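# Sequence isn't available, so here's the structure alone:
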């Protein structure tokens, strides 16, 4: 624009000077030229040309300004339309995003409902064992409960009989046996309370139930036997050794011990029968089952009755020897021996139940059977960090890390969907966005399939091994 104005101005000046030179030439041909003689017409023409030149510049500036204004208006309009278009596109994208979020939230809600349903189904399967145990809400519904209740009644009767015999005879051995029966009665009452607590159903406060109460009550029973039974038996035996006393009515005492031997043998037979059946069911030998302490309440009854039978035999032998020698010393020694027997039984009970409370693994044969079932499943590639903890009351908590076969999981997913539909979706994938959406959709479904397969494996394990109360399989 500036160049155009300059050229126009130069053309005007050239034209003006050409006209002036032409007039000057004509004037010199006719007369003598005076450079200071300026014609009024020439001045007027010059002024007119200068004014027209100024008007031309103004017109040019006006045209240029108008063009600039028009360009600015066009630019502003284009920017406005571009912003509006961008705003509309953003709004469309936001609407699509909101709709996709609604769809995803609906899918997540559905999946959450399915998982809650599966969890509830698993809880029902887990509590089926509890419902079978506590169907009558009574400890008499279990074999161990019957043995414990029978032991309470028989030991209470024996405690009364032995106490009466001690009062009549003054025998230290018979006193130890009376103390032994009283301790057994109190301990078995504790076992009864622990067994009653152990059959309670799990709740939110105690999600794994109360099965450990059998171990706790057995531990308290062992401590009671050691402190009360062993302590009093040794105390009375030492007291008789230091201050010997003659015994009276020894034959009545022996007769009472014979009756106690029969009753103690009856409860011992019940405990042996119950443990033998449980050991056979678990595939273990009798003493192996006892040493592992899988039924602590029945084990306590067995050991207490075994100690009672041995104690009755020791007391009868000591009384007979004292009668034969006419000396209370053998009877006092018999009291010390009975105290030692009670101490050994109490120590074993305390040790076995302490180990169980700390957390003890189940038998290796049972672990091997569970691992074999898991490894035979086509979804499982390998097992790691296997833990099977005995929780008491014939219940086990099993935990393992599982290496899942990805090909089998994918094959299982493809068996549940229509391959033709997936093929049509693949044909439509022609951009990165569509490929990403396709992979996200089916990838998420495959991951969900992993959870479904884990639930299936856990259900199969519980059906085949009913003692598995809690199964936790963690995917690597």
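Right, received. Where do you want to start? On a predicted model such as this, the values are computed, not experimentally measured, just so you know.

# from here on, contacts and neighbour counts on C-alpha atoms
Noted.

# Break down the stretch 1-150 of the chain into its helices, ranges please.
Assigned by DSSP state H, counting those that start in this stretch, the stretch 1-150 of the chain shows helices spanning 2-30, 40-133, 143-169.

# Of all the ones you listed, which one is nearest residue 449?
helix 40-133 (11.6 Å; Cα to Cα).

# and the helices of the stretch 1-150 of the chain as a markdown table, adding mean neighbour count?
A markdown table is the format used below for the helices of the stretch 1-150 of the chain (neighbours: other Cα atoms under 10 Å):
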| stretch | mean neighbour count |
| --- | --- |
| helix 2-30 | 12 |
| helix 40-133 | 13 |
| helix 143-169 | 20 |
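
# Next, format those helices as TSV and append distance to residue 307.
Converted to TSV, these look like this (distance: least, Cα to Cα, whole Å):
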stretch	distance to residue 307
helix 2-30	126
helix 40-133	30
helix 143-169	12
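
# and of those, who's closest to residue 419?
Here helix 40-133 is closest among those (Cα to Cα), at 21.7 Å.

# Direction-wise, compare the closest one with helix 2-30 and give the angle.
Relative orientation of helix 40-133 versus helix 2-30 (axes from the mean of the first three to the mean of the last three Cα atoms, to 10 degrees): 180 degrees.

# other SSEs contacting helix 40-133?
If contacts are counted by 3 or more Cα pairs under 8 Å, 6 or more residues apart in numbering; DSSP states H and E, helix 40-133 sits against helix 2-30, strand 468-475.

# what angle sits between that helix and strand 468-475?
Using the same axes, to 10 degrees: helix 40-133 against strand 468-475 is 150 degrees.

# ok, second structure coming up, stack it against the first:
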């Protein structure tokens, strides 16, 4: 729903900005139009990512298709960099060498104001979702968005944030052009919008690349998984724990545990399988592999953590 709202808002904004750019000839408006069309394309990729990642696992993909979300989100981030950032910077540099006056600036202001409202609605949806999930995990909204494996939510949050800042930059640049009569301000606005998009794109590229090649979970997630293991009635202690993301909010868990009691090998194997099946029922666990601890291995300690 978050992506659909963002796509509809960006599509309407992109059309309005394109018309305004044609009417005004403003470099900043051209940059903003490129920004919105890039966002529209990105959100299509994000919808593909969301759909592909939810495919059921099969024999050839025992961990499911979750990592495809990181791949498609990486493609979307590259799209934002090329179709948004590079186009905006190039356009601004071109305008610097051949500055032109902005015609009918009122049209630009009206479109920017409407765009700010629509982008604000989309951002508010992403912000509310992020804040709610951050509270559940006892984290700040910013830390949650930056660290979450939910690539779709992070992309919409960052792109909408950049959109709102970009609108302010474009409006300010056109305003300074009017006040000073110097078209350089408008060209500088286009370059600044491009730089902003480049920074956001590089952040998204970096995070998606890290999840795609494998990144460690946060200490909070590790503590939550460890505490959940120890709370199982059959588990006495945990001596090894490996957790990795295999998709948005999907984990692959490998652990060595010591079972309670002192039973025969056959009974121990059955109890170990039962614990695996119990853990695998959790919505965030895609796959789990448990083995028995060796007596002389030290126990792992886990701090208090919110529910997984």
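Thanks, I have it. In this text the structure is predicted, and so the values were computed from the model without any measurement.

# picking up where we left off before, make a markdown table out of the helices and strands packed on helix 40-133 of structure 1 and add distance to residue 233 of structure 1.
What follows is these, written out as a markdown table (distance: least, Cα to Cα, whole Å):
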| stretch | distance to residue 233 of structure 1 |
| --- | --- |
| helix 2-30 | 129 |
| strand 468-475 | 43 |
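
# Could you point out the residues of structure 2 onto which stretch 188-199 of structure 1 aligns?
Alignment note (TM-score structural alignment): stretch 188-199 of structure 1 is matched to residues 43-54 of structure 2.

# And the matching stretch, how far out from the chain middle?
12 Å (Cα atoms, centre = their mean, to the nearest Å).

# do stretch 143-150 of structure 2 as well
Stretch 143-150 of structure 2 sits 7 Å away from the centroid of its parent chain (Cα atoms, centre = their mean).

# What lies in contact with it?
For stretch 143-150 of structure 2, contacts defined as Cα atoms under 8 Å, 6 or more residues apart in numbering pick out 130, 133, 134, 153, 154, 157, 211, 218, 245, 247, 248, 249.

# Which part of structure 1 matches that stretch?
So stretch 143-150 of structure 2 sits over residues 288-295 in structure 1, by TM-score structural alignment.

# all helices of the stretch 51-200 of structure 2, in order?
67-79, 87-97, 105-136, 141-147, 151-180, 184-213.

# Pick the most buried one from those.
Of all those, helix 67-79 has the most neighbours on average by mean count of other Cα atoms under 10 Å, namely a mean of 24.

# what angle sits between that one and helix 151-180?
Using the same axes, to 10 degrees: helix 67-79 of structure 2 against helix 151-180 is 10 degrees.

# Identify the residue range in structure 1 corresponding to helix 67-79 of structure 2.
Aligned using TM-score structural alignment, helix 67-79 of structure 2 spans residues 212-224 in structure 1.

# what sits up against that stretch?
Against stretch 212-224 of structure 1 from outside (Cα under 8 Å, 6+ apart): 183, 187-188, 190-191, 193-195, 197-198, 296-297, 300, 345-347, 349-350, 353-354, 356-357, 391-393.

# try stretch 304-319 of structure 1
171, 173-174, 177, 180-181, 184, 250, 254, 257, 260-261, 264-265, 267-268, 330-335, 337-338, 341-342, 345.

# try 7 Å this time
By Cα atoms under 7 Å, 6 or more residues apart in numbering, the residues outside stretch 304-319 of structure 1 that reach it are 173-174, 177, 184, 254, 257, 261, 264-265, 267-268, 330-331, 334, 338, 341-342.

# And stretch 206-216 of structure 2, by the same measure?
By Cα under 7 Å, 6+ apart, stretch 206-216 of structure 2 touches 67, 70, 71, 73, 74, 244.

# what about 8 Å?
67, 70, 71, 73, 74, 149, 151, 243, 244, 245.

# now the residues you listed in a markdown table, with distance to residue 99 of structure 2?
A markdown table is the format used below for the contacts of stretch 206-216 of structure 2 (distance: Cα to Cα, whole Å):
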| residue | distance to residue 99 of structure 2 |
| --- | --- |
| 67 | 46 |
| 70 | 41 |
| 71 | 40 |
| 73 | 36 |
| 74 | 35 |
| 149 | 44 |
| 151 | 39 |
| 243 | 55 |
| 244 | 52 |
| 245 | 50 |
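
# Give the residue farthest from the middle of structure 2.
Distance to the chain centre peaks in structure 2 at residue 264, reaching 48.0 Å (criterion: Cα atoms, centre = their mean).
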